[in-house]
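Participant: sequence isn't available, so here's the structure alone:
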């Protein structure tokens, strides 16, 4: 996979977390060692990283107080474990040069400090441009995650709008339903385009 071959481990794991966990950017940047539960393949979301010129970096409650635990694919969690080991090794090597705070951040900077909130998105845009991938924002991974799950309703037993809404940390189910409506609209446009192509080519 292109992402595995050319992306640094930290960025690779972050992109996979964004896509398979549907996390907000600030939530991703706030994940620390204590939020990872390797025995159950879960990630706890209890904070979000924010930066302002006035107050600098600060950790706050996630949007809409959406405290939750999200179950992740085992392979993705195992990559996070490898990344965490690399971070700890780097911390030992840097010694007094380590700039980390009281949290061992999974997606911190090279020297342990919190990442500037726009940095992951800047990296992703450069990566997609360099490898001729359709450009987009890191937040689009969250939308793709939601749409992917919504399209599985009726196919996966027990999967419903409420379960998806809780996983995404939406304030209410209506927010998720709005995405559902948007996803259905996009699907309907694709179907209409396909029908139009059939009419033009006469391939009935």
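Facilitator: Noted; the coordinates are in hand. This structure is a prediction, so every number in the text was calculated from the model and none was measured.

Participant: going by C-alpha atoms from here, please, whenever you check contacts or count neighbours.
Facilitator: Will do.

Participant: helices or strands up against the lengthiest helix in the chain?
Facilitator: Secondary structure of the chain per DSSP state H: the longest helix is helix 173-201. Judged by 3 or more CA pairs under 8 Å, 6 or more residues apart in numbering; DSSP states H and E, the packing partners of helix 173-201 are helix 139-150, helix 161-168.

Participant: that one to helix 161-168, inter-axis angle?
Facilitator: Between helix 173-201 and helix 161-168, the angle comes out at 110 degrees (axes from the mean of the first three to the mean of the last three CA atoms, to 10 degrees).

Participant: try this one next to it:
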């Protein structure tokens, strides 16, 4: 049985069916991030149900709508009002999964969380409860990237290697912190990602560059001096409390947050390195299929979200494509000058 961190979801832990559902979700092999997001979503929904004096077993669609309205009105961490659209979407999906479980168990007859539906035979598509807002991930420009790298210069060699690996391999947070020494093939500059550590549950290989290779040599030497021969995680904690233990997801997030503050680039996140790498592969002329394979995506539509060419590059492409047309336009517009 997979261990669930119940302290993160106290209301789910106290709800018998909620606890069974989340444990079931973890046991069938969902990624830790998915289990965590679903657990927090249902914990939030249970808290709202308690506030208005109802329960998931009796909640009707209007209760779900009121919960969504509450999320739209809450203060957010940026000082504004309303949770982010992506946060609300994830919470709705998690709560819908919970109600699906209640229906399957015969505890409810219907799921009160309505699904969206695609159009059929040219008909109108049915919208879900909340319209999805698709925002392009933030990609650092050259100036911001230089500031990020300068901030990283002050990090220990372990953290610098994590940054270069995260970029080179377009690694997700879970994939990065789950690396073990045996996953590396230095002679070919390859990282072997085990299926159990990837979101898609598919093994794949990615490469790393010269800088990563040099940092790897330095880090392995330092790692050996500090901890001796350790065959568990590649990146080990140096803190007193967890000394010698594999570095966790939250620790990597804290490292990146510190870099973001020193670089004065608040948009930087652990996923930024992945976004930038996949975008750079598109800039280098890789096909969508090649990028999808490198990223470990099952669906090409997901890959498309990671390919965001900068406005400068788009302008250059536009200028090149319309050069002859623009010359003709300029020739015709010149008549306005001659009219003087």
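Facilitator: Here it is on my side, so go on. For clarity, every value in this text was computed on a predicted model and none was experimentally measured.

Participant: got a TM-score for the pair?
Facilitator: After superposition, the two chains reach a TM-score (TM-score structural alignment, normalised by the length of structure 1) of 0.71; 164 aligned residues with a CA RMSD of 2.6 Å.

Participant: circling back: which among the helices and strands packed on helix 173-201 of structure 1 is found nearest to residue 62 of structure 1?
Facilitator: Shortest distance between residue 62 of structure 1 and those, using CA to CA, is found for helix 161-168: 11.3 Å.

Participant: mind putting the helices and strands packed on helix 173-201 of structure 1 into CSV with mean neighbour count?
Facilitator: Putting these into CSV (neighbours: other CA atoms under 10 Å) gives the following:
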stretch, mean neighbour count
helix 139-150, 19
helix 161-168, 18
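
Participant: could those go into a markdown table alongside distance to residue 5 of structure 1?
Facilitator: Output for these, formatted as a markdown table (distance: least, CA to CA, whole Å):
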| stretch | distance to residue 5 of structure 1 |
| --- | --- |
| helix 139-150 | 20 |
| helix 161-168 | 29 |
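
Participant: and of these, who's closest to residue 24 of structure 1?
Facilitator: For these, distance to residue 24 of structure 1 was read as CA to CA. The smallest value, 6.7 Å, belongs to helix 139-150.

Participant: now for that closest one, which elements pack on it?
Facilitator: Right, helix 139-150 of structure 1 is packed against helix 9-21, helix 161-168, helix 173-201 by 3+ CA pairs under 8 Å, 6+ apart.

Participant: from residue 244 of structure 2, how far off is residue 163 of structure 2?
Facilitator: Distance, residue 163 of structure 2 to residue 244 of structure 2, by CA to CA, to the nearest Å: 20 Å.

Participant: same question but for residue 324 of structure 2, I mixed them up
Facilitator: Distance of residue 324 of structure 2 to residue 244 of structure 2, computed by CA to CA: 63 Å.

Participant: more neighbours, those two?
Facilitator: Applying other CA atoms under 10 Å to residue 324 of structure 2 and residue 244 shows that residue 244 carries more neighbours, namely 19 against 11.

Participant: what does the more buried one align to in structure 1?
Facilitator: In structure 1, the residue matched to residue 244 of structure 2 (TM-score structural alignment) is residue 112.

Participant: which strand or helix spans its match?
Facilitator: Here residue 112 of structure 1 sits in a region with no helix or strand, counting by DSSP states H and E.

Participant: can you pull up the most central residue in structure 2?
Facilitator: Nearest to the centroid of the C-alpha atoms of structure 2, with distances taken as CA atoms, centre = their mean, sits residue 271, at 5.5 Å.

Participant: wait, that one touches residue 174, no?
Facilitator: No: using CA atoms under 8 Å, residue 271 of structure 2 is not in contact with residue 174, being 10.7 Å away.

Participant: residue 223 of structure 2 matches what in structure 1?
Facilitator: In structure 1, residue 223 of structure 2 lands on residue 87 (TM-score structural alignment).

Participant: can you tell me the SS state at that match?
Facilitator: helix (DSSP: H, G, I helix; E, B strand; the rest coil).

Participant: in contact with it, which residues?
Facilitator: Counting by CA atoms under 8 Å, 6 or more residues apart in numbering, residue 87 of structure 1 touches 106, 112.

Participant: repeat that for 10 Å
Facilitator: 10, 81, 93, 104-112 (CA atoms under 10 Å, 6 or more residues apart in numbering).
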